[in-house]
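K.L.:
Sequence and predicted structure are below.
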Amino acid sequence: MEPEVLTEVPESLKRLIRLVTRGFYSIEHAIVIDLLVRNPCMKEDDIIELLKYDRKQLRSYINTLKSEKFLKFRMRVETDTEGKMTRHNYYFINYLMFVNVVKYKLDHVRRKIEMEERDNTSRASFKCPGCEKTFTDLEVDQLFDLSTQKFICTYCSEEVVEDESAVMQKDARTLLAKFNEQIEPIYVLLRECDGISLSQDILEPEPTDLKHTSRYVANSQILVYFYL
């Protein structure tokens, strides 16, 4: 059975987009995204007027979000009050790609951490002060002596000690657990957004001149939120 085609962006998807941009990008990037969550398709001039960025500054933020495949843009030729034809850029969120891009990036980070943990596991964590033989975490179970309740070197029978140089490596092994814990809110939202089907009006919204809508004025309130 095909999923229902939604004509409005689900709140879970809005929260996901805001959470990701606020957590991993600058506040300026997050403000741009927040504007486009509230207003599906914004003219570049409107964004500049509202945020008080110069055009070059805004485009640097936009280009980052475009390169991450979070945003798309459409160019439109319009006629001004003097009858002059001018080109204007309109920006909107790339909902079709956003969820998949976030999944890919998180999976890439997770795989990298797992690889580092595997490398750390194979490194020496215990050392014999007598013969200076080293042992990994995977070998430590072979060193435990039931009669003495100590870890004994299998080469010279002295008690082995923890290799101080490996302490930092052990700390790194908890990184994956910390990563999963911190990213769990994003994973929850990703699961809620999985399989969502959006209408074409959301994926390719029509440009709107926000100066002629009450929503344009209301958007100024978000600046207070971000700069408190």
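P.N.:
Perfect, I can see it now. Numbering: from 1, shown residues only.

K.L.:
alpha carbons only for contacts and neighbour counts from here, please
P.N.:
Fine.

K.L.:
All the strands of the chain, residue numbers only.
P.N.:
In the chain, the strands defined using DSSP state E lie at 5-6, 42-43, 71-79, 85-93, 124-127, 134-136, 144-145, 150-151, 161-162, 197-198.

K.L.:
roughly how far apart are the closest residue in space to R87 that isn't next to it in sequence and Y90?
P.N.:
Excluding its sequence neighbours, the residue lying closest to R87 (C-alpha to C-alpha, 6 or more residues apart in numbering) is V77, at 4.4 Å. Using C-alpha to C-alpha, to the nearest Å, we find V77 at a distance of 11 Å from Y90.

K.L.:
for comparison:
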Amino acid sequence: MEQQPDPRVTHLVRTVMRAFYDSEYVVVMEALLRSNRIREERLVDMLHFSPKQTSRILNQLRSDQLIRCEENVAERGTGLGTGNIYWIDYRLFIDSVKYHITAMRLSLSADKKDNTCVYPYYCPKCRRKYDALAAQRHVDIETKDFLCCFCNVELNEVEASEPSITSPSSTPSPTPTPSPLTTSSVSPPSGSDGSTSSSPTNPLQRLNEALAPISRLLIEIDELAKAAKELEQEGEDQMPYDPFAPPTK
């Protein structure tokens, strides 16, 4: 009897897809969950998507390291020529999700650190820049205004509509390759009635709250994989349970 992946593993796949991806990606991944290995032409027929749309979705999922592909495969008895076969590699999927979650958290932490280097005040005369702490060291006792320590001129505050004045040593980060697995696309957790809980103002806290269900599933799956490995090391006669159940060719 062919093993199936642990329900927690498939639940993780569905949770990640619904949190980060549009419905067309969710539908394709659901078909892969139910079919293990499936030809691209079969997906087109099942989902009534155009070949171009199906290929675009599969290429994106493959680029995000969520699925695998075996190219130019000829299956006997199908009457079809060579084609691509896709399936979910659950170990690859989990590793990819862990990587993207870590990358998102590091990115937000870096953004938070960069924000502390912003200079919100500047002198309109000499154009020197001051951060919030430095500006408080030069205050007019009577007016309580921040003053330039060189020109003794009241400092101006950078307006929200103006470009941020940052440290000259700071350099812009390269633009990453667009992917649905980004912080901008993560959906907040919803209650049983479909309502969303109020999110904290801190972006990192919002991300952690949104990713809480996924993080819990990853912890459970890690514990499951550890237990399966311990069974395998015991050298029992029966084949140990594989929670990832790789598809058979």
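P.N.:
Good, I have the coordinates. Just so you know, these numbers come straight off a predicted model, no measurement behind them.

K.L.:
Quantify their similarity with the TM-score.
P.N.:
Here the TM-score for the pair of chains, by TM-score structural alignment, normalised by the length of the first structure, is 0.63; 195 aligned residues with a C-alpha RMSD of 3.9 Å.

K.L.:
picking up where we left off before, between V77 and Y90 of the first structure, which has more neighbouring residues?
P.N.:
Set V77 of the first structure next to Y90 and count neighbours by other C-alpha atoms under 10 Å: Y90 wins out with 23 against 10.

K.L.:
Now for that one: which residues touch it?
P.N.:
By C-alpha atoms under 8 Å, 6 or more residues apart in numbering, Y90 of the first structure lies in contact with 41-44, 73-76, 207.

K.L.:
redo that, cut-off 6 Å
P.N.:
42-44, 73-74 (C-alpha atoms under 6 Å, 6 or more residues apart in numbering).

K.L.:
would JSON lines of the strands of the first structure with distance to S214 of the first structure be doable?
P.N.:
Below are the strands of the first structure laid out as JSON lines (distance: least, C-alpha to C-alpha, whole Å):
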{"stretch": "strand 5-6", "distance to S214 of the first structure": "25"}
{"stretch": "strand 42-43", "distance to S214 of the first structure": "14"}
{"stretch": "strand 71-79", "distance to S214 of the first structure": "22"}
{"stretch": "strand 85-93", "distance to S214 of the first structure": "19"}
{"stretch": "strand 124-127", "distance to S214 of the first structure": "64"}
{"stretch": "strand 134-136", "distance to S214 of the first structure": "66"}
{"stretch": "strand 144-145", "distance to S214 of the first structure": "73"}
{"stretch": "strand 150-151", "distance to S214 of the first structure": "73"}
{"stretch": "strand 161-162", "distance to S214 of the first structure": "67"}
{"stretch": "strand 197-198", "distance to S214 of the first structure": "25"}
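
K.L.:
tell me the most buried of these?
P.N.:
strand 42-43 (a mean of 23; mean count of other C-alpha atoms under 10 Å).

K.L.:
same for it, what does it pack against?
P.N.:
strand 85-93 (3 or more C-alpha pairs under 6 Å, 6 or more residues apart in numbering; DSSP states H and E).

K.L.:
What span of the first structure is stretch 56-66 of the second structure aligned with?
P.N.:
With TM-score structural alignment applied, stretch 56-66 of the second structure matches the range 60-70 in the first structure.

K.L.:
Equivalent analysis for stretch 93-111 of the second structure, please.
P.N.:
Going by TM-score structural alignment, stretch 93-111 of the second structure sits over residues 98-116 in the first structure.

K.L.:
Okay, buried residues for the matching stretch please.
P.N.:
98-99, 102, 106, 110, 113, 116 (16 or more other C-alpha atoms under 10 Å).

K.L.:
which ones among these are found in helices?
P.N.:
When helices are assigned by DSSP state H, the members of the buried residues of stretch 98-116 of the first structure inside them are 98-99, 102, 106, 110, 113, 116.

K.L.:
Spatially, which two of those are the most separated?
P.N.:
Within those, F98 and E116 form the most distant pair, 27.5 Å apart (C-alpha to C-alpha).

K.L.:
Please pull up the equivalent of R37 of the second structure in the first structure.
P.N.:
For R37 of the second structure, the residue aligned by TM-score structural alignment is C41.

K.L.:
which residue sits closest to its match, ignoring its sequence neighbours?
P.N.:
F92 (4.7 Å).

K.L.:
List the residues that contact that neighbour.
P.N.:
40-41, 71-72.

K.L.:
let's go with 8 Å and repeat that
P.N.:
Shown in contact with F92 of the first structure (C-alpha under 8 Å, 6+ apart): 36, 40-42, 71-73, 204-205.

K.L.:
how much space between it and L58 of the first structure?
P.N.:
Distance from F92 of the first structure to L58 of the first structure, by C-alpha to C-alpha: 14 Å.

K.L.:
do A218 of the first structure as well
P.N.:
To L58 of the first structure, A218 of the first structure is 20 Å away according to C-alpha to C-alpha.
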